[in-house]
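> Next input, structure requested:
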Amino acid sequence: MTPLLVSIAIGTLGSILLHLTFRMLKSDWPTSYSDMKTVVDSASQRNAWLYVAMRFVPVYVVSVLVASMTNSAEANPFIALTVCAVLHICRTNLRPSVLRRVFRSSRNRPRYLAAFFSSITFIVLATFLASKTWSYWESLLPEPDQLVQAIWTSLFVGLVVVLVRSIGTFENNLDAQIKRALDDLGKSLQKKIREEALANKVSADFIEAIVLTECIQRPKWVRRAEYIKGRFIAPGSYGVAQVSSSSPISDEMSIELICKKYAGYYPVQNEYGSYNQTLLRVALESHNPDPIFVDQAKEILEARRSDIVESSSIWAEDGRKLIEVTHLRREGQEWVIVLTHSPDIDGLCMTTFARDGGEEESCIDRDIQEGTRSQNEIRLSIQVRKVEFKGVDTKNSTQELDSLTLDLEDPHID
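Model prediction:
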């Protein structure tokens, strides 16, 4: 192999070692170098010198090893160090997701640019310093053969650690667990939960949280094993809802039974929409008293509920406000408003107030299954400064049930 190829190979090896080093540090320094927002926030909130050290020291140490190995192989240390630094920069700062965040217009752009260019500067400085000082560390480094063996061992161990940590991160990530549980549950059973919750006037979100938690803790293969066991030892917990039964039952039947058990129940909320944690825990414990189950079900219930931008004042039978705005954003010259309203309201009227003083009234069509909560997306001109929604009883159109006013001149809305 020519000295040039040896130099490139050693430089590439160094960049891989750097990548594994940062990946192994990922849990203590979230998403290490790839997520510029996390890096900047971490550095500014805790210690700016930590950011400098995490960028400079690993690059310097690996660059010293690369220069020593290249010199021992009678290749060109300058080429090897250049390859190592360039590959490391491409793998970190020049990733498309990082470039989009750094160079797009935003109020944090100066901070991102500062972090972006300072990190490149640290990499270049560390590489340059290593090229000038690596020989001073030569007496502390092992013999070339031992050094190569040690690096290969480190790479192997690093790959194993990164793999195990990635698997662990997946298992500890609530969003990933919920997605896995939803896939396990399937669309038809998700629909079954909504239908049975509606029929029994129980919170569908509450029932869904219980079922998803059971799917996480008892995946499909475990439930199948329990069902087979039930043919010989009948009493047990069965179905996606893990309902106690004297004999095996289907997933659909378990959903029906748990909805009947909690018929009429909606988690108690305060005026700000937060659940009463004590009463919620008591309700969950009546299904499964295991503290781990209860904590996870509570987390899932909170994670699955929609963020409420604004809501009316009156509570509906489903445990939510009669009218709720769940999303508000601007798209070009339009406001996009997503709102839901309870089946307790027969109709919904809207009044818009323009900046030029004009007012316009209209009705919002209800095109959803009777008895379920309606969701509508409304688009309004950017010239609308305020919009008011009113629930109306269609049998008595003069009776106003509830109302919600949304101020579109709120300075926090962009």
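> from here on, contacts and neighbour counts on C-alpha atoms
Fine.
> The longest helix out of those in the chain: how far from the chain's middle?
With residue count as the measure and DSSP state H as the assignment, the chain has helix 144-172 as its longest helix. Between the centre of helix 144-172 and the centre of its host chain there is 27 Å, according to Cα atoms, centre = their mean, to the nearest Å.
> Buried residues of that helix, list them for me.
Of the residues in helix 144-172, those with enough neighbours to count as buried (16 or more other Cα atoms under 10 Å) are 144, 155, 158-159, 162, 165.
> Return the member of these nearest to Met350.
Looking at the buried residues of helix 144-172 and their distance to Met350, the nearest is Arg165, at 51.7 Å (Cα to Cα).
> could you measure the closest one against Gly158, distance?
Arg165 is 10 Å from Gly158, where distance means Cα to Cα, to the nearest Å.
> what about the residue positioned nearest the centre of the chain, distance to Ile292?
The residue at the geometric middle of the chain, judged as the C-alpha nearest the mean C-alpha position with Cα atoms, centre = their mean, is Asp175 (5.6 Å). Computed as Cα to Cα, the Asp175 to Ile292 distance reads 17 Å.
> for Leu163, same thing?
26 Å.
> what does Ile89 give?
In terms of Cα to Cα, Ile89 sits 43 Å off from Ile292.
> which one of the two has more residues nearby?
Set side by side, Ile89 and Ile292 show unequal neighbour counts under other Cα atoms under 10 Å, the larger going to Ile89 at 17 against 11.
> wait, is that one part of a strand?
No: per DSSP: H, G, I helix; E, B strand; the rest coil, Ile89 lies outside any strand segment and is helix.
> Tell me where the stretch 151-300 of the chain has helices.
Counting by DSSP state H, counting those that start in this stretch, the segments of the stretch 151-300 of the chain that form helices are 174-185, 187-199, 204-217, 220-230, 251-261, 277-285, 291-304.
> Deepest-packed of the ones you listed, please.
Using mean count of other Cα atoms under 10 Å, the stretch among the helices of the stretch 151-300 of the chain with the greatest mean number of neighbours is helix 204-217 (a mean of 23).
> outside of that helix, which residues touch it?
177-178, 180-182, 184-185, 190, 193-194, 197-198, 240-242, 258-259, 266-267, 284, 293, 296-298, 300-301, 304-305 (Cα atoms under 8 Å, 6 or more residues apart in numbering).
> Here is the second sequence; please produce its structure so I can put it next to the first one:
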Amino acid sequence: MQDFLRTIIAGIAGGVLLNWFYAVLQSKWPDSYYAISSLVDEGISHSSLRYALFRLLPPYTIGVLVASFAIRFTFSIAWAIAVCGVIHLSATNGTALVRGIKSKEMSPRASIAHLATIAMSTIALIFAGFSARWWYPYTPGPDKYMEVALTGIVAAAVVFQMQRATQHRFDASAAVTDFRAHIDRDLIAHMEQECVRYQVDPDLMLAVLITEDKQRPDWFRRAEKLAGRFGFKGTFGIAQSSRDWRASDQQSITEAAKNLAGALASDDGGSWAHGAPLRYQLERHNKGATFIEFASEVYNAISSGYRARSQKKEPHGAISLRVFSYERIEDRWHISGDIADRFKHMVAASELQQLPSGFALDKTDSGLRTKWSTTIPISINRLRITGREVSDTGTEADQVSVDLYLY
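Now for the predicted structure:
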């Protein structure tokens, strides 16, 4: 009887330890948008392998330790594993699943996420029970666990450091850079064309795509499509805007553009990028508070990522002239940006004179904008860059300019 109680206590301790582990890391992905401050959710969402390891390794490890106690006390491994599993799952995913079903507020996606987590934990614990005898010679005895328990102060300090290490401020600028580095250029071209078609601010649309892609990476979207074949209801595609699992990423972008139709920034350089006006536009795509917080930060990162930009905007909301970067290379400033395609002629001028700087021009994939770059002497610290539209008759029809301070 004494050995039985010891085994049950070991199972309870294992379940509690698992709950503590996941409570410290506070992972809520993928059943909801992960918190902007959560490095753990951001990390595990990038790969199906990472997420599987995150859900399988801790239960397996604790299961092996709990089963080793049962072996040591010559009692049933199944009892120890069962108690550990019940304690862990009933206090976490099981409770959340029952509460969600009773309240009828849980989405099918969240229900599937909880059931999948329960299944993975159960499989890991069962496998731990069967493989425990392999690990038994390497597991510590009860006396070693007591030594660890008596070092609680050190353990508490480690947990505190884990919390600090796994909580960070979401870097929206890094998210924008990462997205632009890996996204298919054809999708960006399609997005720009749909923004023209439905009169949507391209920066707003880009913020929506980055936010949804962060929460639903490509591998996860493929899994959703597979589930859609079997009747799973949800949103699909890179923009998470289509209800049809057969929808491509291009179709998903088109649906999102339709939902945001007419969402154009004001003509004062984009002052709507703060507060209620921006939230209102984002709510047209997704009313979730965390999505809006996430997307707002991304939108502001995109808007503030320009070294300079024109007040003038195109009819579809895109900024007419943007300066992306400038850097000093030896005795020259190297400057780059993009401009609406209708401005065919570009010049640069200092406060005193027009500069004989040549502009290298390269159309983007969508054909709606032209990338440009130029170099000027390092002695120039204030610059005006101008783009001019030339009519069929050769006369100047319109122009746009930005002032740039180089330092």
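> Ends of stretch 103-113 of structure 1, what's the gap?
As for stretch 103-113 of structure 1, its first-to-last residue distance stands at 8 Å under the measure Cα to Cα.
> Please disregard the earlier target; I meant stretch 327-342 of structure 2.
Terminal residues of stretch 327-342 of structure 2 are spaced 27 Å apart (Cα to Cα).
> How far away from the center of its chain is it?
For stretch 327-342 of structure 2, the distance to the chain centre is 30 Å (Cα atoms, centre = their mean).
> buried stuff in that stretch?
333-342.
> now, among these, which is nearest to Ile376 of structure 2?
Looking at those and their distance to Ile376 of structure 2, the nearest is Trp333, at 5.2 Å (Cα to Cα).
> So what does the closest one match up with in structure 1?
Across the two structures, Trp333 of structure 2 finds its equivalent in Trp335 of structure 1, going by TM-score structural alignment.
> so that match makes contact with Ser381?
Yes: taking contacts as Cα atoms under 8 Å, Trp335 of structure 1 lies within contact range of Ser381: 6.1 Å.
> Any chance of a markdown table for the buried residues of helix 144-172 of structure 1, columns distance to Phe78 of structure 1?
Output for the buried residues of helix 144-172 of structure 1, formatted as a markdown table (distance: Cα to Cα, whole Å):
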| residue | distance to Phe78 of structure 1 |
| --- | --- |
| Pro144 | 18 |
| Leu155 | 23 |
| Gly158 | 26 |
| Leu159 | 27 |
| Val162 | 30 |
| Arg165 | 34 |
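> and which of those residues is nearest to Met253 of structure 1?
Using Cα to Cα, Arg165 is the member of the buried residues of helix 144-172 of structure 1 that lies nearest Met253 of structure 1, at 38.7 Å.
> May I have the residues that are in contact with that closest one?
Per Cα under 8 Å, 6+ apart, neighbours of Arg165 of structure 1: none.
> Also Asp407 of structure 1?
Asp407 of structure 1 makes contacts with 385-387, as judged by Cα under 8 Å, 6+ apart.
> what do you get for Gln242 of structure 1?
For Gln242 of structure 1, the contact set (Cα under 8 Å, 6+ apart) comprises 211, 214, 254.
> Quick one: these as CSV, columns for distance to Arg100 of structure 1 too.
Formatted as CSV, the contacts of Gln242 of structure 1 follow (distance: Cα to Cα, whole Å):
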residue, distance to Arg100 of structure 1
Val211, 39
Glu214, 40
Ser254, 48
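> Please point out which of those structure 2 shares.
Of these, the contacts whose aligned counterparts also meet in structure 2 (both residues aligned by TM-score structural alignment, their matches' Cα atoms under 8 Å) are 214, 254.
> now, which of the contacts of Gln242 of structure 1 sits nearest Val309 of structure 1?
Distance from Val309 of structure 1 was checked for each of the contacts of Gln242 of structure 1 by Cα to Cα. The minimum falls on Val211, at 27.5 Å.
> how about the closest one, what's its match in structure 2?
Using TM-score structural alignment, the equivalent of Val211 of structure 1 in structure 2 is Leu209.
> Ile188 of structure 2 versus its match, what's the distance?
Distance of Leu209 of structure 2 to Ile188 of structure 2, computed by Cα to Cα: 10 Å.
> One more: Arg222 of structure 2?
The gap separating Arg222 of structure 2 from Ile188 of structure 2 is 20 Å, by Cα to Cα.
> So for the counterpart of Asp346 of structure 1 in structure 2, what's the nearest residue that isn't a sequence neighbour?
Alignment of Asp346 of structure 1 against structure 2 is given by TM-score structural alignment, with Lys344 as its counterpart. Spatially, and ignoring its direct neighbours in sequence, Lys344 of structure 2 is nearest to Glu389 (5.8 Å; Cα to Cα, 6 or more residues apart in numbering).
> Repeat that for Ser7 of structure 1.
Closest residue in space to Ser7 of structure 1, ignoring its immediate chain neighbours: Ala80 at 4.5 Å, by Cα to Cα, 6+ apart.
> Any idea how many residues pack against that neighbour?
Under the neighbour criterion other Cα under 10 Å, Ala80 of structure 1 is assigned a count of 27.
> Pull up the gap between it and Leu20 of structure 1, please.
With distances taken as Cα to Cα, Ala80 of structure 1 is found 18 Å from Leu20 of structure 1.
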